[in-house]
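Asks: Okay, predicted coordinates and the sequence, questions at the end:
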Amino acid sequence: MNINSIDLNLFLVFQAIYATRSVTLAGDRLGMTQSAVSNALKRMRERFNDALFVRSADGMVPTPVAERLIAPIEEGIACLVQAVDQGRTFEPETSSRTFRIAVNDIGQLVMVPELLSVARGIAPGVRFETVDASMAEARQRMLHGQIDIALGSWEPMGPSFYQQRLFDETFVVLMSKASPLGTRERIELDDYLAAEHVAYRPQGTTDSQLQQTLDRAGALDRRRVVLTAAHSLGLTSIVATSGLLLTAPARLAKAMVASRADLHSVEAPFEVRPFEIRQQWHERFHQDSGNRWLRELIFGLFHERSSREHAPQTRNK
């Protein structure tokens, strides 16, 4: 197939259909009519001699050929976007750029509200999209230019990525003020183990850190867990009304206490080794002025100095 004979705009249509699973939504995203998108899809089908997308109850489902094409097409589009933007200065006051941030629901609750509040005052046209992904998924999508920044306690992603420490996190115990332990400023390990608990088990390294901490304290298999929750949604009400204890990251607990006056948090009754929350990005966007603006904004909002800190940002080894 001769690349010179292909309209490169067809690849934008292909990407939009793949992302939205809809000809109509793809047209909305690209500012094209439904008939124009359908015509572009027809041309793509002729070029690749494959249906590419098949209508179903779940929308336009990609064929195996389309699944093989999407990664190189998205990587190529990302490279073209970077080439077009190369040397162009990011102007937050007038930009309408969309930044995609890989972050779990803890980070979305704790960090995104402040980021959005400040960014809206500086860059009113800029948009943000949070992405819930595993470390492997986030790394791959950053490599392909589909995610700008990753926030969290992930380990360094590899030699082609940069990382920057933001702050150290720890764990505290959250409870209702009406619970038997709710009036205390500190609790003992025996009280902790005698109480009933809700175990918050999100995907990612935050949960691994907590499991390791509880294991070192000899509490991992001794807690009386009544409820195991995969998401933070609803945890505030559960803790406030059930009398259960919740062991959670300190900043998440702080946000929960701020939202309800009937909640109270205390230090964990065992040793907690602080763990780092970092932002990471791929080297291909290291010099990108928009990505640099976002990194500097996040660093300015959330960075807390540590005696262990040396360089403000490092390239992974």
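Replies: Arrived safely, thanks for sending.

Asks: rest of the way, CA atoms for contacts and neighbours
Replies: Will do.

Asks: distance of the most centrally placed residue in the chain from residue 110?
Replies: With distances taken as CA atoms, centre = their mean, residue 103 lies nearest the centre of the chain, 1.7 Å away. Distance, residue 103 to residue 110, using CA to CA, to the nearest Å: 10 Å.

Asks: got the contact list for the nearest residue to residue 94 once chain neighbours are set aside?
Replies: Computed as CA to CA, 6 or more residues apart in numbering, the closest residue to residue 94 that is not its neighbour in sequence is residue 125, at 6.5 Å. Contact partners of residue 125, counting by CA atoms under 8 Å, 6 or more residues apart in numbering, are 92, 93, 94, 95, 96, 97.

Asks: Number of residues surrounding the third one?
Replies: What that stands for is residue 94. 12 (other CA atoms under 10 Å).

Asks: Tell me which residues touch it, please.
Replies: Residue 94 neighbours (CA under 8 Å, 6+ apart): 123, 124, 125.

Asks: dropping in the other structure now:
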Amino acid sequence: MNFRQLDLNLLRVLVAIHRTRSVTAAGKALALSQPATSNALARLREFFGDELFVRSPVGLQPTRLCEQLAPAMQSQLLAMESLVLNHQPFNAQSSHRHWRLSLSDLGEILFLPRLASSLRQESPQASLSNVSVDASQVAAALESRDIDMAIGILKPQHRGIRSQLLFKERYMAISSKDWSPTPRGRGRTLSPAQLAQAHFLVVSPTATFHGSVEKMLTGMKLQDRILVRPRHFGAIAELAQNTDLLCIVPEMYARELSQRVQLQMWTIEDAPAYEVNLVWHSSTEQDSDQQWMRRVIERLFRRLDV
């Protein structure tokens, strides 16, 4: 085994397959074709004299040697990337950086337009993708650099994950103009007794959003009164306008929606607050480009009352 004969690009393939347990998924993450990724794996197997991965019903499983190699290689690759980036001053105006953020369905509605507008002005050659990552996998995606950062109701407890509180929110209810609570009240705050007589629409999104609304209603023993569960927020306005259902949504979205659509907004008595955080990996802490993007996001979305 002669280290000088090893193409170091192959190590990125090894790390990607180890992370995704799939040749196809690893190729997509590295912008390689499936045949090119398979060829790289064959070269790695020949160099190390080991299968490295074996097929199983749940995907490719690493051999003992691979389990020793891949984590150490990933750590070294991230360190080298940070070392290179830290010695290159970041120029936003001329950068062709492709930013990969993870935003929930609602986050895409609330954050992406303002962020894209700012990028077009401050870094016009840059591109931006919203990468769908399940909340439980955000820390791993940050560590592997599949995403640069994420925004959402996130507080990963993994080592190496950094976070910045952007703002605190609460849930509100929206309804059609014709809806009224039972028993009737005089104000715009719904009591537990009024909620107990309502029927609900609760969005059940994926990615970086979790089921806080459903948890709240379950705590009130109202989960059986949830009648509609759409996967996305896109249909909320029409559903609220054309049904007698009470839609529970974050306050920021309720206020944004009410500016465009004729709806009623209701405060929920004792509704729990939650935190919206910007999260990133500590290995990017000193990267000048990452620091710039974090400053942009904080400027756009961080509230001073946090």
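Replies: Perfect, I can see it now. Note that the coordinates shown come from a computational prediction; the quantities given were computed from them, not determined experimentally.

Asks: Take the contacts of residue 125 of the first structure and map them onto the second structure. Which survive?
Replies: Retained contacts for these in the second structure, judged by both residues aligned by TM-score structural alignment, their matches' CA atoms under 8 Å, are 93, 94, 95, 96, 97.

Asks: and the third one, that one's in a strand?
Replies: Read it as residue 95 of the first structure. No: looking at residue 95 of the first structure with DSSP: H, G, I helix; E, B strand; the rest coil, it is coil, so not inside a strand.

Asks: Give me the aligned partner of it over in the second structure.
Replies: Alignment note: residue 95 of the first structure maps to residue 95 in the second structure; criterion TM-score structural alignment.

Asks: Does that match touch residue 123 like I think?
Replies: Yes: with contact defined as CA atoms under 8 Å, residue 95 of the second structure counts as touching residue 123 (6.6 Å).

Asks: out of these two, which sits in the busier spot?
Replies: Neighbour count, other CA under 10 Å: between residue 95 of the second structure and residue 123, residue 123 has more, with 18 against 15.

Asks: who touches the closest residue to residue 93 of the first structure other than its chain neighbours in this structure?
Replies: Closest residue in space to residue 93 of the first structure, ignoring its immediate chain neighbours: residue 123 at 4.7 Å, by CA to CA, 6+ apart. If you count contacts by CA under 8 Å, 6+ apart, residue 123 of the first structure has them with 92, 93, 94, 95.

Asks: ok, those residues in the second structure: which stay?
Replies: For those, the aligned pairs still in contact in the second structure (both residues aligned by TM-score structural alignment, their matches' CA under 8 Å) are 92, 93, 94, 95.

Asks: Okay, buried residues for stretch 180-197 of the first structure please.
Replies: 181, 182, 187, 192, 193, 195, 196, 197 (16 or more other CA atoms under 10 Å).

Asks: Among those residues, which one sits closest to residue 63 of the first structure?
Replies: Comparing these against residue 63 of the first structure with CA to CA places residue 197 closest, at 46.1 Å.

Asks: residues touching that closest one, list them.
Replies: Counting by CA under 8 Å, 6+ apart, residue 197 of the first structure touches 223, 224, 225, 226, 227, 244, 245, 246.

Asks: who wins for neighbours among those?
Replies: That'd be residue 245 among those, by other CA under 10 Å, with 26 neighbours.

Asks: Next one: it relative to residue 239 of the first structure, how far apart?
Replies: For residue 245 of the first structure relative to residue 239 of the first structure (CA to CA), the value is 7 Å.

Asks: With residue 290 of the first structure instead?
Replies: 40 Å.

Asks: and what of residue 106 of the first structure?
Replies: 16 Å.

Asks: rewinding a little: can you pick out the most distant pair from the contacts of residue 125 of the first structure?
Replies: 93 and 97 (10.9 Å).

Asks: just the helices in the second structure please.
Replies: Using DSSP state H, the helices of the second structure run over residues 9-20, 23-29, 34-48, 64-86, 105-122, 138-143, 192-195, 212-219, 236-242, 251-258, 288-301.

Asks: Pick the most buried one from those.
Replies: Highest mean neighbour count of the helices of the second structure: helix 138-143, a mean of 22 (counted as mean count of other CA atoms under 10 Å).

Asks: From the chain's centroid, how far away is that helix?
Replies: Remark: helix 138-143 of the second structure is offset 10 Å from the chain centroid, using CA atoms, centre = their mean, to the nearest Å.
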